[in-house]
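Asker: Have a look at this fold, sequence not included:
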């Protein structure tokens, strides 16, 4: 393999029902930064059917070029057709770097592509950078050993260098008005051997809850809340503040709340304007998912809890007694504002 033939930073664009996933926008922004260091361009890989209408959106978030594979067989995500299409794109265009979101789709697709084209893959990265030496290798950093250390991994001998990145870790760039990208339509015929799975029906889970990654205010509960019933006071507080409830892994493992509201290394990464940590000790795995919040308020009975080290404001006390009082004070303040 002549690695000098491989150039450019490519991003797999995850789209479902012609809606681009937020993590793809985030990765385009990061790709723009990496591409600037490599003096190259950012290319979005757009797979699907009837997806040409998404090109302008991708250009506004940083794509210089879009390789579009518009094929009926790619209308719904299925592992083997998507893996085949990705490999064909990589074989033709020879990218130096390919980034994927560490979503259910990205985690399914990326390792299969890596195996087929015989290259490496670093999963769940929290940091990406370009080496300062002459190699210009991609430095991919991820938590290891339960989050106790951060490992930086390089792939010096094979291309492309591939990584998955968790949603919420990278920041989107501000959309560029009137941005345009060169669109290259790449026609691929998916062989029958890659279509051995037939999707009969798609069952969508309807949820009226706000995604915690979209919330500007999060009221988060941990083991210190004592029992699942006490999460109701967090829901009341979040409702008054116009935010959402999230949790630590301990509350999820105890069966008190659903996993889709878990914050942390094995949950979601969030960046709200306000994060209120209630009865959360602040293990490094949890901090990895919320320490970029603008303002952090911590409530914990243990004055030596690690959460206080990252908090902007700390209250030493029982969250189950403090949160109801806090909620009432917020209600009074809002009522006064309306007068």
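Answerer: In hand now; what should we look at? Bear in mind that the values here come from a model prediction, so they are computed numbers and not experimental data.

Asker: going forward, measure contacts and count neighbours with C-alpha atoms only.
Answerer: Noted.

Asker: residue ranges for the helices of the stretch 1-150 of the chain, please.
Answerer: 22-38, 55-60, 79-93, 104-117 (DSSP state H, counting those that start in this stretch).

Asker: The second one: how far from the chain's middle?
Answerer: Between the centre of helix 55-60 and the centre of its host chain there is 19 Å, according to CA atoms, centre = their mean, to the nearest Å.

Asker: what does the first one give?
Answerer: Shown here is helix 22-38, whose average C-alpha point lies 13 Å from the average C-alpha point of the whole chain (CA atoms, centre = their mean).

Asker: Would you mind listing the outside residues contacting it?
Answerer: Residues from elsewhere that reach helix 22-38, judged by CA atoms under 8 Å, 6 or more residues apart in numbering: 8-14, 41-42, 44, 58, 61-63, 99-101, 129-130, 136, 165-168, 170-173.

Asker: What I need now is the helices of the stretch 1-150 of the chain written out in JSON lines, including distance to residue 328 and mean neighbour count for each item.
Answerer: Below are the helices of the stretch 1-150 of the chain laid out as JSON lines (distance: least, CA to CA, whole Å; neighbours: other CA atoms under 10 Å):
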{"stretch": "helix 22-38", "distance to residue 328": "35", "mean neighbour count": "22"}
{"stretch": "helix 55-60", "distance to residue 328": "43", "mean neighbour count": "21"}
{"stretch": "helix 79-93", "distance to residue 328": "50", "mean neighbour count": "18"}
{"stretch": "helix 104-117", "distance to residue 328": "40", "mean neighbour count": "17"}
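
Asker: okay, pairing it with this:
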């Protein structure tokens, strides 16, 4: 049984979520090929070839895949995926964008956001915003799967010696084109990769008050996140959102400030190793999942915390 894993990258470096997706692939068992599709991404293919457990790297280096448009990437993966029993990709923004197209083109069901591998055809995944875990068994000839990276430990990035095969197949959909992108630049770590995350909610009152979180984050080397309520209120941009419809995080330490703890938010952070909640409402649901809770006014606590650090 062979498995195709779709590498996530920025054409220069491999996203760590790929190493965790490879862990899920190894749990399924079988030969593992990795598709690196992008533009001028030879360096990524070379890095993947060194990853432990990879049998072969398939490199599709073409301008059509440079911006990872789902219309182009989905067709490529579906075409190559016909020869595999499983197709896996990280359940990131990119993976969630093109993998449903792959499943539709192959006329199979997608198994989304898996948390564990029970067997080659059986997997566990969250439902109802993570309040229940479903065990899903698929009889499809090809299993199309997205992997919740926070649920798996990364495989070793060294120790492998896979061959690299060039893929010449090019799909270029004339109904979609890349226009542009705006990337948020920050010296702080990425939300999904940070070992410490501090997030603010509606209790922050406005966007300017997020500088209180940023001061603490700088002392801790932490990433700064936000609840959906804070994003919807316009306090911060949506790339900072943690939750079911935002980013899924599982840091060593998660500090929730002024966040009530709605189901939507908990679904994105409750796998954190240690959760600290600061909220002046002692009845806030966030305290039910927190390891440590402080009932206090955040505008008093945050300056004191910064000073203590």
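Answerer: Perfect, thanks for sending it. Quick caveat: nothing in here was measured; it's all calculated off a predicted structure.

Asker: circling back to that earlier point, buried members of the contacts of helix 22-38 of structure 1 into ChimeraX, please.
Answerer: Burial among those is assessed by 16 or more other CA atoms under 10 Å; the matching ChimeraX selection reads:
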select :8,9,10,11,12,13,14,41,42,44,58,61,62,63,99,100,101,129,130,165,166,167,168,170,171,172,173
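
Asker: Including distance to residue 242 of structure 1, could the helices of the stretch 1-150 of structure 1 go into CSV?
Answerer: Shown next, in CSV, are these (distance: least, CA to CA, whole Å):
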stretch, distance to residue 242 of structure 1
helix 22-38, 22
helix 55-60, 29
helix 79-93, 39
helix 104-117, 29
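
Asker: looking at those, which is closest to residue 240 of structure 1?
Answerer: Judged by CA to CA, the one of these that comes nearest to residue 240 of structure 1 is helix 22-38, at 26.8 Å.

Asker: what's the average distance of the longest strand along structure 2 to structure 1?
Answerer: If you go by DSSP state E, structure 2 has its longest strand at strand 31-38. Here strand 31-38 of structure 2, set against structure 1 after superposition, deviates by a mean of 1.9 Å using mean CA distance after the TM-score superposition for structure 1.

Asker: residues in structure 1 aligned with that strand?
Answerer: Per TM-score structural alignment, the counterpart of strand 31-38 of structure 2 in structure 1 is residues 41-48.

Asker: Can you tell me how far residue 55 of structure 2 is from residue 120 of structure 2?
Answerer: Remark: distance between residue 55 of structure 2 and residue 120 of structure 2 (CA to CA, to the nearest Å) = 18 Å.

Asker: Select the longest helix from structure 1.
Answerer: Longest helix in structure 1, counting residues (DSSP state H): helix 319-338.

Asker: Provide the contact partners of that helix at residue level.
Answerer: Residues contacting helix 319-338 of structure 1 (CA under 8 Å, 6+ apart): 224-225, 230, 233-234, 236-237, 240-241, 278-279, 299-301.

Asker: again, only this time at 10 Å
Answerer: Residues from elsewhere that reach helix 319-338 of structure 1 (CA atoms under 10 Å, 6 or more residues apart in numbering): 219, 221-222, 224-226, 230-231, 233-234, 236-241, 276-280, 298-301, 315-316.

Asker: Report the buried members of the residues you listed.
Answerer: Among these, those classed as buried by 16+ other CA under 10 Å are 219, 221-222, 224-225, 231, 233-234, 236-238, 241, 276-280, 298-301, 315.

Asker: Could you list which of the residues you listed belong to helices?
Answerer: If you go by DSSP H, these have 231, 233-234, 236-238, 241 in helices.

Asker: for the stretch 151-300 of structure 2, what spans make up the strands?
Answerer: 163-166, 196-200, 223-226, 253-257, 274-279, 292-295 (DSSP state E, counting those that start in this stretch).
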